[in-house]
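In: model this:
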Amino acid sequence: MTTIWILAAMQDELDLLKQALHAAPEEHDLPLPVHRGRIGERPVGLAALGIGVAAASLGLGLLHRELKGAEVIMVGSAGALPGSGLITGDLAVAEAEWLSELGLPTGPGTADARALGLPGLEQSARFDARLTAAIRDAAERMAKATFGPFLTVLSPSADLQQAGIRAAAFRAVAENMEGYALAAAARTLGCRAAEIRAISNQAGDRDKHNWDLVPAQRLAQAAVLQYLKEQA
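Out: Predicted structure coming up:
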């Protein structure tokens, strides 16, 4: 039976799932932590890839044999972009991912890959429609859930003005630092991929007193667990 893989940047973003799935650490030679558990008869793998699109890409490459042809879900937290209507405690499910700084710079934290005219250079990648719809249905049973494009950034928005520029440039609802890596890799790996994140803060607000990171991490995991239970 094919393993469902749940990926995140950090271990904290998988702790609730590891506990619920009775997942145990796996001994292997890979330089990243992997846990394995079950939901009913279905095996589930969990891996923390590291923070940022470069670390996530490397982690996906290391796991490519496991992920090829599999069902893969990325989970974590995100900052809500201006105009999204998202607030702390909401869920967001990605339709696609844009890599904000890929291409010829167009503004603070934005670029246009098309302007380079390089064949095969794509700034956006879509997720699997059927898996995304199922994740969205499960999310809507947990909390308010918004569906739309996400923005992967190399550096988080420094202030609300930059966040607004990014939101307008890409019409994205939330920013994160890893999602594009999975969306782009899914085509090469031939896997069905989706991404769900809970909102921990407003993008561009760097005052962490206004953030609610831990509840956001747990809510996103709870939504994935709800999906897994429905599939068991």
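In: make it CA atoms for all contacts and neighbour counts henceforth
Out: OK.
In: how about the strands in this structure?
Out: 4-8, 24-25, 34-39, 42-48, 71-80, 91-99, 104-107, 110-112, 124-126, 145-152, 174-176, 192-202 (DSSP state E).
In: got the angle for the helix ranked longest in the chain vs strand 91-99?
Out: For the chain, the helix that runs over the most residues, judged by DSSP state H, is helix 213-231. Using axes from the mean of the first three to the mean of the last three C-alpha atoms, to 10 degrees, the direction of helix 213-231 lies 100 degrees away from that of strand 91-99.
In: tell me, how many residues neighbour the nearest residue to T132 once chain neighbours are set aside?
Out: Of all residues not flanking T132 in the chain, A194 sits nearest, at 5.3 Å (C-alpha to C-alpha, 6 or more residues apart in numbering). A194 has 30 neighbouring residues, counting by other C-alpha atoms under 10 Å.
In: A194 against A125, yeah?
Out: No: under the criterion of C-alpha atoms under 8 Å, A194 makes no contact with A125, lying 11.3 Å away.
In: mutual contacts of the two, please.
Out: Common contacts of A194 and A125 (C-alpha atoms under 8 Å, 6 or more residues apart in numbering): A183.
In: so of the strands of the chain, which one's packed in deepest?
Out: Stretch with highest mean neighbour count among the strands of the chain: strand 174-176 (a mean of 30; mean count of other C-alpha atoms under 10 Å).
In: contacts for it, please.
Out: For strand 174-176, using C-alpha under 8 Å, 6+ apart, the contacting residues are 77-81, 84, 92, 149-153, 156, 203.
In: to compare against the first, here's another:
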Amino acid sequence: MLVATAVPVERDAVARACPGDLGIEVIAAGVGPALAAASTASALTAAALRGEPYGLVVSAGIGGGFQPEAPVGSLVVADGIVAADLGAETEDGFVPVNELGFGTVRHQPPVDLVRRVAGAAGARTGAVLTVSTVTGTAARAAALRERHPTALAEAMEGFGVAEAATAQGVPVLEIRAISNPVGPRDRAAWRIPEALTALTEGFGKLTPVLESWNRHDS
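Out: You can find the predicted model right below:
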């Protein structure tokens, strides 16, 4: 199993909950969907060339939560991994890239795995939005929720990780610990240490589920 985080502190938070003998590799893939996709693709290819292909890829880390459904400190498991700002702005509003006739803006994690992981970790389930620009205003938060009413969280890497995994036929999951509300940028409201602790605790509860699914169901 491959777990791709954005930065080393997220990688370390996940690794603390993953014993080394379980065959789980945790990497810091980089910030943003492009670098996350490239790093994930490289790791998947290297594993395949070793004759040890991964059976599951997990995008994990901290992220913003849409209030009040995803409060700070909670854990969210994506039932849809969505590229929220991949498309075109028009006079009639935003048009996603799939409606322009190019590609996709959504990846669907395995439904049964989402259910099992959320149950084990006590997590909420909903769409996790991938953005290239983090939301910093109430207006943009409202616009995102209008376009994506099931969204619970936003982050910057999930869709890139999912694109790389899907291209190689590997199932993908996204898990986010909420560090701040989505909306007006207020660094004083960020709770990054608490979110990293929630990420570690969450993985401690759900790692057996992920490992079991990876062995038997992937």
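In: pipe the strands of structure 1 into CSV and attach distance to L118 of structure 1 per row.
Out: Shown next, in CSV, are those (distance: least, C-alpha to C-alpha, whole Å):
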stretch, distance to L118 of structure 1
strand 4-8, 30
strand 24-25, 42
strand 34-39, 36
strand 42-48, 32
strand 71-80, 29
strand 91-99, 16
strand 104-107, 11
strand 110-112, 11
strand 124-126, 14
strand 145-152, 20
strand 174-176, 25
strand 192-202, 26
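In: just to revisit the earlier point, and which of the contacts of strand 174-176 of structure 1 is nearest G164 of structure 1?
Out: Ranked by distance to G164 of structure 1 (C-alpha to C-alpha), the contacts of strand 174-176 of structure 1 are led by L81 at 6.9 Å.
In: counterpart of that closest one in structure 2?
Out: Counting by TM-score structural alignment, L81 of structure 1 corresponds to F66 in structure 2.
In: pretty sure its match contacts V182?
Out: Yes: with contacts counted by C-alpha under 8 Å, F66 of structure 2 reaches V182, the gap being 5.3 Å.
In: same for the longest helix of structure 1, what does it pack against?
Out: For helix 213-231 of structure 1, the elements it packs on are helix 15-20, strand 71-80, helix 129-140, strand 192-202, judged by 3 or more C-alpha pairs under 8 Å, 6 or more residues apart in numbering; DSSP states H and E.
In: now with 6 Å, please.
Out: strand 71-80, strand 192-202 (3 or more C-alpha pairs under 6 Å, 6 or more residues apart in numbering; DSSP states H and E).
In: how about the ones you listed in CSV, adding distance to L60 of structure 1?
Out: Below are those laid out as CSV (distance: least, C-alpha to C-alpha, whole Å):
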stretch, distance to L60 of structure 1
strand 71-80, 11
strand 192-202, 12
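In: do you know which of those lies nearest P105 of structure 1?
Out: When these are ranked by proximity to P105 of structure 1 (C-alpha to C-alpha), strand 71-80 comes first, at 22.1 Å.
In: mean distance between the closest one and structure 2 after superposition?
Out: Superposing on structure 2 and averaging over aligned pairs (mean C-alpha distance after the TM-score superposition for structure 1), strand 71-80 of structure 1 comes out at 1.3 Å.
In: that strand to strand 4-8, inter-axis angle?
Out: 30 degrees.
In: ok, residues contacting strand 71-80 of structure 1?
Out: For strand 71-80 of structure 1, the surrounding residues in contact (C-alpha atoms under 6 Å, 6 or more residues apart in numbering) are 4-8, 13, 86, 174-176, 191-203, 216-217.
In: do that again at 7 Å, thanks
Out: 4-8, 13, 86-87, 173-176, 191-203, 216-217, 220-221 (C-alpha atoms under 7 Å, 6 or more residues apart in numbering).
In: appreciated, that's everything.
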